[in-house]
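Participant: need the 3D shape of this:
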Amino acid sequence: MNILIDSAVAMPDVQSSVDVRHIAIERVGVRGVRHPMLIAAAGETQPTVANWEMTVALPASEKGTHMSRFVALLEQYRRQAMTPVLFCDMAQAMLPLLNAEKGDISASFAYFINKIAPVSGVASLMDYEVTWTAKAQVAQDAEQAAPGSVEFELSVQVPVTSLCPCSKAISDYGAHNQRSHVTVSAMFDDPAHVDLDGLIKSVEKQASCELWGLLKRTDEKYVTERAYENPKFVEDLVRDVAGQLKQMAGVQRFRVVAENFESIHNHSAYAVVEG
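Facilitator: As a prediction, this is how the structure comes out:
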């Protein structure tokens, strides 16, 4: 028994050894980690599975980082309902765990909102692709506030309907329409300002019409006519969404991407606005 104990104590910690090449690594860690995640949203806890990427900066003198500690951190936070604030706290907690000066955590996950059909009132879930990213660094001096040492970025892909204004104007009847993806990436000065549901609803309101998971015939009539009455070019989509983001509290900078999957072409229409 003593031999086994002595052997375990003597096991070398290779990654903690000194590296003689003296080349710093900007980001090293794990990616493609599928792990459960709880999201605190709309007054309830929503379970999901996220695809995680966790990295830290490695000084030139260190040979390697401690990869297992990233997964240990995931386990530590797995049963807590995650908010943008807690997500940033997690990124900050990663730094001393990995003996790092700075590091990033990114989680991509499916997010669901319960939506009510516009006429029939039937309820159904609508899914959205969301990515949270927190970039943390050690405070440069003792007076620097902790929230200032973490940047939070939110990215969400919102599917909507767009109807072509040109098609409507030149046609005796009908107009071509298509499903579109509007992707918003926004950097917030304070993660407490993030309102994911509010952001999604704001994007949907700028489209020709929003989407629902379940519609009855009366609802189909509504969405068809709503889109026809509210035609939008891809240029209109990105400009209108950008206008909303400029008025949104806490948004430091943003990028809006719209892609219309054209119904009369074998290509997409595409536009980007940054602010």
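
Participant: C-alpha only now, for contacts and for neighbours.
Facilitator: OK.

Participant: so how far does stretch 132-151 reach from one end to the other?
Facilitator: Counting by CA to CA, to the nearest Å, you get 11 Å between the two ends of stretch 132-151.

Participant: ugh, wrong one, stretch 243-251
Facilitator: Terminal residues of stretch 243-251 lie 12 Å apart, using CA to CA.

Participant: which residues are in contact with the strand ranked longest in the chain?
Facilitator: Longest strand of the chain, by residue count under DSSP state E: strand 25-41. If you take CA atoms under 8 Å, 6 or more residues apart in numbering as the criterion, strand 25-41 is touched by 45-60, 65, 67, 70, 74, 78-83, 103.

Participant: likewise for stretch 55-64?
Facilitator: When contacts are defined by CA under 8 Å, 6+ apart, stretch 55-64 is touched by residues 14-30, 65, 95, 98, 100-105.

Participant: coming back round to it: tell me the buried residues in the following helix or strand past the longest strand of the chain?
Facilitator: Going down the chain from strand 25-41, the next helix or strand is strand 44-58, by DSSP states H and E. Buried residues in strand 44-58, counted by 16 or more other CA atoms under 10 Å: Gln46, Pro47, Val49, Ala50, Asn51, Trp52, Glu53, Met54, Thr55, Val56, Ala57, Leu58.

Participant: one more sequence to fold, the one below, so I can look at both together:
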Amino acid sequence: MSSMQSALQRQLRDVHSEEDGRRLELERAGVKGLRYPICVLDRANGQQHTVAEIDMSVSLPHRRRGAHMSRFVELLNRHRREIDIRRFRALCAELRRDHAASAAHVTVKFPYFVEKRAPVSGAEGLVDYSCTYGASVTADAAELWVSAEVPVTSLCPCSKAISRHGAHNQRSIVRVKVWFSRFFWLEDLIALVEESASCDLYALLKRPDEKWVTERAYERPRFVEDLVREVGTRLRRDRNFPRWEVEAESLESIHAHSAYARLSYPGPARGGSAGES
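Facilitator: Here you go, the predicted structure:
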């Protein structure tokens, strides 16, 4: 910033910093739904460029009228090439310092692509997963979480048991959210969910692959309740996840409605907010 710009900025009225007499502290004030290009860690390729939808907010004391909205975008611009779970706590802490706030919150939602090989032919294709990084930081606590939305195949155990030929199956959506203490790869969380299902999904299948996924799903029937319990059982074995939530929605092929189940593990109490909004 030039000396002329600095002088002009000092002359302009700073309305956001003015006193507010209503004596109501805001839990969050900031920006929401900001679309921005970012770079995230990718186990196979090192980095992956994607476009994120970002929410950033800070607590606002009762005496201050508004938050400095430009500072949110300035911070994001400084860090957009290094958005990963290893640096997310530091990013959120920097946001809190920039605004002299008691708490800061950041969520970054983005499509993440994983290259998968078909099970028999080995044909390659990209599958996208909706993932979110989240952080909440206060003066004495930090909370970090990651969520992923994973599409899978589920085959009905009841339909298989009562039918002479076949069983109804459908695509199901599993949404898993984990609070963590150590770095882990998104690919591992996605694989954990896919291994819990009747079968996982692929972008490209040849006829031998289609036969394989059909038979695999038939051998591994799952109610929607089974699906969340299978995911929960695997999460419970991992001490890196002291708290987690998992929900599944089966887009039923024989009904006009979905089947749904949810399971969560409370874990130790922590500071900050666990919500995505």
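
Participant: kindly provide the TM-score of these chains.
Facilitator: The TM-score (TM-score structural alignment, normalised by the length of structure 1) is 0.92; 262 aligned residues with a CA RMSD of 1.6 Å.

Participant: in strands only, show me the contacts of stretch 55-64 of structure 1.
Facilitator: Those of the contacts of stretch 55-64 of structure 1 lying in strands (DSSP E): Ile25, Glu26, Arg27, Val28, Gly29, Val30, Lys102, Gly103, Asp104, Ile105.

Participant: what subset of these is buried?
Facilitator: Buried among those by 16+ other CA under 10 Å: Val28, Gly29, Val30, Lys102, Gly103, Asp104, Ile105.

Participant: going along the chain, name the helices of the stretch 101-250 of structure 2.
Facilitator: Using DSSP state H, counting those that start in this stretch, the helices found in the stretch 101-250 of structure 2 span residues 157-162, 186-196, 207-219, 224-236.

Participant: next, name the residue at the spatial heart of structure 2.
Facilitator: Thr132 (2.3 Å; CA atoms, centre = their mean).

Participant: which ones are touching the nearest residue to it once chain neighbours are set aside?
Facilitator: Spatial nearest neighbour of Thr132 of structure 2, excluding adjacent residues (CA to CA, 6 or more residues apart in numbering): Lys109 at 4.2 Å. By CA under 8 Å, 6+ apart, the residues touching Lys109 of structure 2 are Ala52, Glu53, Ile54, Ser130, Cys131, Thr132, Tyr133.

Participant: do the same with Tyr128 of structure 1
Facilitator: Tyr128 of structure 1 touches Ala110, Tyr111, Phe112, Val156, Gln157, Val158, Pro159, counting by CA under 8 Å, 6+ apart.

Participant: and the helices of the stretch 101-250 of structure 2 as TSV, adding mean neighbour count?
Facilitator: Shown next, in TSV, are the helices of the stretch 101-250 of structure 2 (neighbours: other CA atoms under 10 Å):
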stretch	mean neighbour count
helix 157-162	14
helix 186-196	18
helix 207-219	16
helix 224-236	20
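
Participant: so can I have CSV of these showing distance to Asn169 of structure 2?
Facilitator: Output for the helices of the stretch 101-250 of structure 2, formatted as CSV (distance: least, CA to CA, whole Å):
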stretch, distance to Asn169 of structure 2
helix 157-162, 9
helix 186-196, 15
helix 207-219, 8
helix 224-236, 11
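
Participant: to Thr138 of structure 2, which of those helices lies closest?
Facilitator: Closest approach to Thr138 of structure 2 among those is made by helix 186-196 (25.7 Å; CA to CA).

Participant: in structure 1, what range does that closest one match?
Facilitator: Counting by TM-score structural alignment, helix 186-196 of structure 2 lines up with residues 196-206 of structure 1.

Participant: please report how far the residue nearest to the centre of structure 2 lies from Ala256 of structure 2.
Facilitator: Using CA to CA, we find Thr132 of structure 2 at a distance of 29 Å from Ala256 of structure 2.

Participant: go on, Leu126 of structure 2?
Facilitator: 30 Å.

Participant: how about Glu115 of structure 2?
Facilitator: Taking CA to CA, one finds Glu115 of structure 2 at 32 Å from Ala256 of structure 2.

Participant: and Val228 of structure 2, by the same measure?
Facilitator: Taking CA to CA, one finds Val228 of structure 2 at 22 Å from Ala256 of structure 2.
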